[in-house]
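S.K.: what follows is a predicted protein model with its sequence.
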Amino acid sequence: MNNRLKGILITVFAGICWGFSGSCGQFLFDNKGVISNWLVPIRLITAGTSVLLFLLVVDRKKVFAPWKVKRDAKEMLIFAIAGMALCQYSYFTAIQHSNAGVATVLQYTGPILILAWLCMKQKRLPRRFEIIALGLVLGGAFLLATHGDLTTMTLTKPAIFWGVISAVALAIYSVQPERLLGIYGSLATTGWGMFIGGIVLNIMFKPWTITGVTVDGGTILALFGVIFFGTILAFCMYLTGVKYIGSTDAAMVSCVEPIAAVLFSAVWLGESFEFIDIIGMVLIIAGVLIISLVKDRG
């Protein structure tokens, strides 16, 4: 298996993990009194600590290596705050001010920003297959998030603001750590990004002071799904995919997330599954296949 195919498969798996995590998060929001100011800080600090402890066991030298070089330490802080923490918080805040459909559609404009950055960096125009693939995955994500019904999009000013911020943060998260990934790998980069981002958000929102959250077996299991599958596995896999196939392709391939979210929600949470959702899935899969099969990268 070549590195490109490996990167695509790893990124697809990351998207599936995010989709499952989204269903776990929706379960917590709807049934356990959980809010984003409680969930996001806890998921990041727990996941970051777990990844760093694991790395401490398997490769002790890499754990603190990023902090020995001033430039790398600065870039790690930018990634943790402007990429990891901001991406997570802005997305869930957009949901609170609207709904998951609006937040998903707005965040998935991020690949447009990533493609624009890549074209400026390489001093070229977007290639035809890139435009087609991007249009397909964005169209598919839109259909899955809204079921083709524009009336479900509650576009309040705060929702638009935080949705756009989440798209920008997604672009930063995908592009900014590429050099760090090449030096320190996905575990160290992701672990420190989560840990520092978690510290910042815990200081800001003090989740231990938030009341009204029901903590029982269901909460713990769903929280495990959010932290292990949707945070540790998903982010490590996604950044590994970025390392293999680049930020633009990884961002588009990860758009399989809405497919997984719809399927998990239909099977687990009993949400409706419509024909328009199948069309959305087909569009996303077609876009991913175009990215996967086109060999001539110019």
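M.R.: Now that the structure is in, tell me what you want to look at. Numbering: from 1, shown residues only.

S.K.: only C-alpha atoms from now on, for both contacts and neighbour counts.
M.R.: Noted.

S.K.: got the buried residues for the helix or strand hosting S292?
M.R.: If you go by DSSP states H and E, S292 is part of helix 275-293. Of the residues in helix 275-293, 276-288, 290-292 count as buried by neighbour count, 16 or more other Cα atoms under 10 Å.

S.K.: next one: stretch 189-204
M.R.: Neighbour-count burial for stretch 189-204 flags 189-202 (criterion: 16+ other Cα under 10 Å).

S.K.: and those residues, which is closest to I16?
M.R.: T190 (18.2 Å; Cα to Cα).

S.K.: and that closest one, what is it in contact with?
M.R.: G48, V51, F235, C236, L239 (Cα atoms under 8 Å, 6 or more residues apart in numbering).

S.K.: is it true that the fourth one touches S186?
M.R.: Going back to what we said before, that points to C236. Yes - counting by Cα atoms under 8 Å, C236 touches S186, with 5.6 Å between them.

S.K.: find the residues that touch each one of these two.
M.R.: What both C236 and S186 touch, as defined by Cα under 8 Å, 6+ apart, is an empty set.

S.K.: which one of the buried residues of helix 275-293 sits closest to I114?
M.R.: Distance to I114, by Cα to Cα, is smallest for I291 among the buried residues of helix 275-293, at 14.9 Å.

S.K.: my guess is that closest one contacts A133, does it?
M.R.: Yes - in terms of Cα under 8 Å, I291 counts as a neighbour of A133; the distance is 6.7 Å.

S.K.: in helices, which of the contacts of T190 appear?
M.R.: G48, V51, F235, C236, L239 (DSSP state H).

S.K.: separation between the third one and L187?
M.R.: Taken as Cα to Cα, to the nearest Å, the spacing of F235 relative to L187 amounts to 9 Å.

S.K.: ok, now the last one?
M.R.: Here the distance between L239 and L187 works out to 9 Å (Cα to Cα).

S.K.: of these two, which one has the most company?
M.R.: Taking neighbours as other Cα atoms under 10 Å, L239 and L187 compare with L239 leading, 29 against 24.

S.K.: how about the nearest residue to that one, chain neighbours excluded?
M.R.: Distances taken as Cα to Cα, 6 or more residues apart in numbering place S186 nearest to L239, at 5.9 Å, with adjacent residues excluded.

S.K.: give me the secondary structure label for G33.
M.R.: Classification of G33 by DSSP: H, G, I helix; E, B strand; the rest coil places it in coil.

S.K.: nearest residue to it other than its sequence neighbours?
M.R.: Leaving aside its sequence neighbours, G33 sits nearest to V213 (Cα to Cα, 6+ apart; 4.6 Å).

S.K.: now what about stretch 82-98, what contacts it?
M.R.: 36-37, 40, 44, 100-104, 107, 153-156, 158-163, 165-167, 169-173, 176, 193-194, 197-198, 200-201.

S.K.: and the comparison structure, right after this:
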Amino acid sequence: MSHVSAVLLVLLAGTMWAASGTAAQDFYAQSHHLPVELTQVRLFLSSGLFFLLAWWSGGLQRGVRTLRHSPRLLLRMAVHGILGIMIVQFSYFKGIAAGDAAATTVICSTSPALMILYLAARHRRLPRMAEMLTVAAAVAGVFLLVTGGDLTRLSVPSDCVVWSLVSGATFVFAMIYPVHLLRRFDRFFLLAVCMLFGGIALLPVTQAIADVGAFFTAQTWFDLFVIIGLGTVVAFFAF
């Protein structure tokens, strides 16, 4: 894949994730469902769609054969599904519920700066000048957003700030951890299994998936299409 194609795919993924945030904000306004319920429904339905795509591409059969030979890989997939996918989405939706989609998305965009700091610590080196400027710009941008330049108050609810930072930090993990898994599995199959693990992990908290029909109303079906179809299937595939 060319560098230009890769950049365009990342831009597509980012745009779809941002669209899902706006749709989630409207979904909360139109329904009584909680972020944890929306997260579980999103994960289970998206998992089903990715299983269909894996079957269509032939990745389902290859993935099952790989797991038969190396069943321990299921544990790594569970880790990515819970820490790298479920918590990212849940904390993102919690941030939107506590504040708004715009603020949450901007704060979450600190993840590249967090990635720079992580890699610098991992390789025991100081960030390069361009990287340091990137981190400084990200911190300054979030500072201006949450305070409006006034140190005595927050213009964004503190819960929104905390959940958004959690989402950004766990997104860094989601970018790094599955690299070795992508070498072993078809991307559709990997996403299907990991999202299934993420949805299962929420069962002790909520069983919203059992009443999934209640989510699709005349006021919310388009929001769910954007959140699940565009913000999950298209976004994760492109990324």
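M.R.: Received it, and whenever you're ready, just let me know what you need. Keep in mind it's a predicted model, so treat the numbers as computed, not measured.

S.K.: superposed, what's their TM-score?
M.R.: Once the chains are laid over each other, their TM-score by TM-score structural alignment, normalised by the length of the second structure reads 0.82; 233 aligned residues with a Cα RMSD of 3.0 Å.

S.K.: circling back to that earlier point, export the ones in helices among the contacts of T190 of the first structure to JSON lines and append columns for distance to C119 of the first structure.
M.R.: JSON lines is the format used below for those (distance: Cα to Cα, whole Å):
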{"residue": "G48", "distance to C119 of the first structure": "33"}
{"residue": "V51", "distance to C119 of the first structure": "34"}
{"residue": "F235", "distance to C119 of the first structure": "25"}
{"residue": "C236", "distance to C119 of the first structure": "26"}
{"residue": "L239", "distance to C119 of the first structure": "21"}
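
S.K.: give me every residue that touches the residue nearest to L239 of the first structure.
M.R.: Applying Cα under 8 Å, 6+ apart to S186 of the first structure gives the contacts C236, M237, L239, T240.

S.K.: considering these, which are maintained in the second structure?
M.R.: By both residues aligned by TM-score structural alignment, their matches' Cα atoms under 8 Å, those still in contact after alignment to the second structure are C236.

S.K.: now, of the contacts of S186 of the first structure, which are buried?
M.R.: By 16+ other Cα under 10 Å, these give C236, M237, L239, T240 as buried.

S.K.: out of the residues you listed, which is nearest to F79 of the first structure?
M.R.: F79 of the first structure lies nearest to L239 out of these, by Cα to Cα, at 12.1 Å.

S.K.: may I ask which helix or strand encompasses the closest residue to T110 of the second structure other than its chain neighbours?
M.R.: Of all residues not flanking T110 of the second structure in the chain, A138 sits nearest, at 5.7 Å (Cα to Cα, 6+ apart). For A138 of the second structure, the host element (DSSP H and E) is helix 129-147.

S.K.: now find how far off-centre that helix is within its chain.
M.R.: Here helix 129-147 of the second structure is found 22 Å from its chain centre; the criterion is Cα atoms, centre = their mean, to the nearest Å.

S.K.: what's the first helix or strand after it?
M.R.: helix 158-176.

S.K.: next, the angle from that next one to helix 129-147.
M.R.: Using axes from the mean of the first three to the mean of the last three Cα atoms, to 10 degrees, the direction of helix 158-176 of the second structure lies 150 degrees away from that of helix 129-147.

S.K.: average gap between whichever helix or strand comes after helix 158-176 of the second structure and the first structure?
M.R.: Using DSSP H and E, the helix or strand that follows helix 158-176 of the second structure in sequence is helix 179-182. With mean Cα distance after the TM-score superposition for the first structure, helix 179-182 of the second structure departs from the first structure by a mean of 1.1 Å once superposed.

S.K.: in terms of secondary structure, what does helix 179-182 of the second structure contact?
M.R.: Helices and strands touching helix 179-182 of the second structure, by 3 or more Cα pairs under 8 Å, 6 or more residues apart in numbering; DSSP states H and E: there are none.

S.K.: now with 10 Å, please.
M.R.: Applying 3 or more Cα pairs under 10 Å, 6 or more residues apart in numbering; DSSP states H and E, we find helix 179-182 of the second structure packed against helix 73-79, helix 187-201.

S.K.: if I look at I209 of the second structure, how far off is F27 of the second structure?
M.R.: According to Cα to Cα, I209 of the second structure and F27 of the second structure sit 16 Å apart.

S.K.: give me the stretch of the second structure that stretch 268-288 of the first structure matches.
M.R.: Against the second structure, there is no aligned range for stretch 268-288 of the first structure (TM-score structural alignment).

S.K.: that older thread, pull up the gap between the residue nearest to G33 of the first structure and C236 of the first structure, please.
M.R.: Noted for V213 of the first structure: a distance of 29 Å to C236 of the first structure, by Cα to Cα.

S.K.: try I210 of the first structure
M.R.: I210 of the first structure sits 29 Å away from C236 of the first structure, taking Cα to Cα as the criterion.

S.K.: where does the alignment partner in the first structure of W221 of the second structure sit: helix, strand or coil?
M.R.: With TM-score structural alignment as the matching criterion, the partner of W221 of the second structure in the first structure is I220. Under three-state DSSP, the three-state class of I220 of the first structure is helix.

S.K.: okay, now I220 of the first structure: neighbour count?
M.R.: Using other Cα under 10 Å, I220 of the first structure has 13 other residues around it.

S.K.: give the contact list for it.
M.R.: Contacts for I220 of the first structure were tallied using Cα atoms under 10 Å, 6 or more residues apart in numbering; they are L28, T214, V226.

S.K.: go through these and flag which are in strands.
M.R.: Secondary structure from DSSP state E places none of the contacts of I220 of the first structure in strands.

S.K.: in JSON lines: these, plus neighbour count and distance to L263 of the first structure.
M.R.: As requested, the contacts of I220 of the first structure are exported to JSON lines (neighbours: other Cα atoms under 10 Å; distance: Cα to Cα, whole Å):
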{"residue": "L28", "neighbour count": "22", "distance to L263 of the first structure": "18"}
{"residue": "T214", "neighbour count": "14", "distance to L263 of the first structure": "26"}
{"residue": "V226", "neighbour count": "29", "distance to L263 of the first structure": "17"}
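
S.K.: between those, which is closest to T248 of the first structure?
M.R.: V226 (25.0 Å).

S.K.: which residue, other than its chain neighbours, is closest to the closest one?
M.R.: Going by Cα to Cα, 6+ apart, V226 of the first structure has S21 as its nearest residue, at 4.6 Å.

S.K.: also P177 of the first structure?
M.R.: F79 (6.4 Å).

S.K.: so the one you found makes contact with F195?
M.R.: No - using Cα atoms under 10 Å, F79 of the first structure is not in contact with F195, being 11.3 Å away.

S.K.: okay then, goodbye and thanks.
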